[in-house]
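Asks: Quick check, what structure comes out for this input:
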Amino acid sequence: MRRNKKERQQELVMTIKENPFITDEELAELFSVSVQTIRLDRLELSIPELRERIKHVAEKRFEDEVRSLPIEEVIGDIIDIELDQSAISILDIKKEHVFKRNRIARGHHLFAQANSLAVAVINDELALTAKSSLQFKRSVHEGERVIAKAKVTRIDNEHDRTFVEVKSYVNNEPVFIGEFEMFRSNKNRGGKEHEAGN
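Replies: Here you go, the predicted model:
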């Protein structure tokens, strides 16, 4: 059933409220209208574009939480973080991230997203990558959204090391896996060694 403009806009407001990270393309598909119509609706309703919504949520929630680097230095937008436990970021692959000839994302952007998330999740003012092991599972293309999920797997205070696993997905399909061994200054020294929260 096709909604009239008023009904669509009311539902649009509710949908974005429930999921601020939904794209205009996804909304257009959901409401069976063009992307242009969704953009006009957003303008009329004074709803900012996705990037601004993400930025607003991230800055509001994580500005004071991330200790190891300024939030603007994180590659991708952090949407959830629990220091020394887990973190999630999203990166929309755009023209500047891809090779011109085939529109495939350059690998270093996926690495940078994962690596900066591995740094951000560390509850310390100094966190550096000591070692990493990477697997690129499939090519990522322009227009795709990469969701990176970092999980702290082990903290070794004796050797000032934290081990972080980052898995990146496009539509729930794994595209990148990184294992990071992070050096930390350990100003928050606790016990000798422990497994991170399971």
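Asks: For the rest of this, base every contact and every neighbour count on C-alpha atoms.
Replies: Fine.
Asks: Spatially central residue for this protein, please.
Replies: Central residue of the chain (CA atoms, centre = their mean): Ser89, 1.2 Å from the mean position.
Asks: mind listing the strands for the chain?
Replies: Secondary structure of the chain, counting by DSSP state E: strands at 77-82, 86-92, 127-136, 145-156, 161-170, 173-184, 193-195.
Asks: Would you mind getting the angle between the first one and strand 145-156?
Replies: Spelled out, that is strand 77-82. 30 degrees (axes from the mean of the first three to the mean of the last three CA atoms, to 10 degrees).
Asks: Please enumerate residues in contact with strand 77-82?
Replies: With contact meaning CA atoms under 8 Å, 6 or more residues apart in numbering, strand 77-82 is reached by Ile54, Lys55, Val57, Ala58, Phe62, Glu65, Ala87, Ile88, Ser89, Ile90, Leu91, Val121.
Asks: In a markdown table, list these along with distance to Val98.
Replies: Putting the contacts of strand 77-82 into a markdown table (distance: CA to CA, whole Å) gives the following:
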| residue | distance to Val98 |
| --- | --- |
| Ile54 | 22 |
| Lys55 | 23 |
| Val57 | 27 |
| Ala58 | 25 |
| Phe62 | 28 |
| Glu65 | 31 |
| Ala87 | 25 |
| Ile88 | 22 |
| Ser89 | 19 |
| Ile90 | 16 |
| Leu91 | 13 |
| Val121 | 27 |
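Asks: Second chain to compare with the first, below:
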Amino acid sequence: MARGNKNKKLRHQSLLKLIEENPFLTDEKLAEKLGVSIQTIRLDRLELGISELRERTKSMAQEVYSELRSLNKQELVGDLLSLDLGKRAISLLQTTEAMAFQNNNIVRGHYIFGQANSLAVAVIDATVALTKEANIKYLKPVYGGERLVAVADVIKQDGNNFYVEVNTSSDDKQVFHGKFVIIQKGEVK
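Replies: Presented below is the predicted three-dimensional model:
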């Protein structure tokens, strides 16, 4: 086998692994991680039948929205990508300059909080779930144009109270951490 084909095969394996581990990586990030051009990544994705980020995200979101119980799709801040009711949920928020302060392009905190809070409510397996308490920390600024991936984990349940931890990151760097107490007000499935 020619050396070029062997390198290509290894690169394809690495590309598949990276996207499996983090399906939200842009072509730019993939190119950076693999040390190749963006055009090479696009050609590799085409050859492997891997859709672009926008299509991967849309496909993941469409599969999970039907499981939502405590919120409607329109009430969730960001796109729901994964939902295991009562356990874990993941969402993606593509920030824009319109969400940011004009003088420094830093995204306003209520968008970041909104993503985390709505995800904490969405992960609860109840017809009605409301935020009772929130302890939040903004860990680093987020700039318009960044993609935020929020992961909500149900840590414990005590009666009708659910303790949910939400960690939000951008480019694999944590930007937000929140601990939420969500109270269930409806029947459990």
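Asks: quick revisit: excluding sequence neighbours, find me the nearest residue to the residue nearest to the centre of the first structure.
Replies: Ile78 (4.1 Å; CA to CA, 6 or more residues apart in numbering).
Asks: can you check Arg69 of the second structure too?
Replies: Nearest to Arg69 of the second structure is Thr127, by CA to CA, 6+ apart, at 5.3 Å.
Asks: again with Leu93 of the second structure
Replies: Gly78 (4.3 Å).
Asks: isn't that neighbour right up against Gln94?
Replies: Yes. Counting by CA atoms under 8 Å, Gly78 of the second structure touches Gln94, with 7.3 Å between them.
Asks: Of the two, which one has the most company?
Replies: Neighbour count, other CA atoms under 10 Å: between Gly78 of the second structure and Gln94, Gly78 has more, with 26 against 12.
Asks: Who are the contact partners of the more buried one?
Replies: Ser91, Leu92, Leu93, Gln94, Gln115.
Asks: cool, and Ile124 of the second structure?
Replies: Neighbouring residues of Ile124 of the second structure by CA under 8 Å, 6+ apart: Arg69, Ser70, Leu85, Gly86, Lys87, Phe162, Ile182, Gln184.
Asks: Which position in the first structure pairs with it?
Replies: Using TM-score structural alignment, the equivalent of Ile124 of the second structure in the first structure is Ile122.
Asks: What spatial separation is found between its match and Lys17 of the first structure?
Replies: Using CA to CA, to the nearest Å, Ile122 of the first structure is found at 30 Å from Lys17 of the first structure.
Asks: go on, Ala118 of the first structure?
Replies: Relative to Lys17 of the first structure, and taking CA to CA, Ala118 of the first structure is found at 29 Å.
Asks: With neighbour numbers in mind, choose between those two.
Replies: It is Ala118, of Ala118 of the first structure and Lys17, that has more neighbours when counted by other CA under 10 Å, with 33 against 11.
Asks: Show the contacting residues for the more buried one.
Replies: Ala118 of the first structure touches Ala150, Val164, Glu165, Val166, Phe180, Met182, counting by CA under 8 Å, 6+ apart.
Asks: do that again at 10 Å, thanks
Replies: By CA atoms under 10 Å, 6 or more residues apart in numbering, Ala118 of the first structure lies in contact with 74, 84, 86-88, 112, 127-129, 148-152, 162-166, 178-182.
Asks: likewise Ser139 of the first structure?
Replies: Arg103, Ile104, Ala105, Arg106, Gly107, Val175, Phe176.
Asks: Could you measure from the aligned residue in the second structure for the third one over to Val175 of the second structure?
Replies: Under the alignment defined by TM-score structural alignment, Ala105 of the first structure is paired with Val107 of the second structure. As judged by CA to CA, Val107 of the second structure and Val175 of the second structure stand 11 Å apart.
Asks: any common contacting residues for these two?
Replies: Joint contacts of Val107 of the second structure and Val175 (CA under 10 Å, 6+ apart) are Pro141, Val142.
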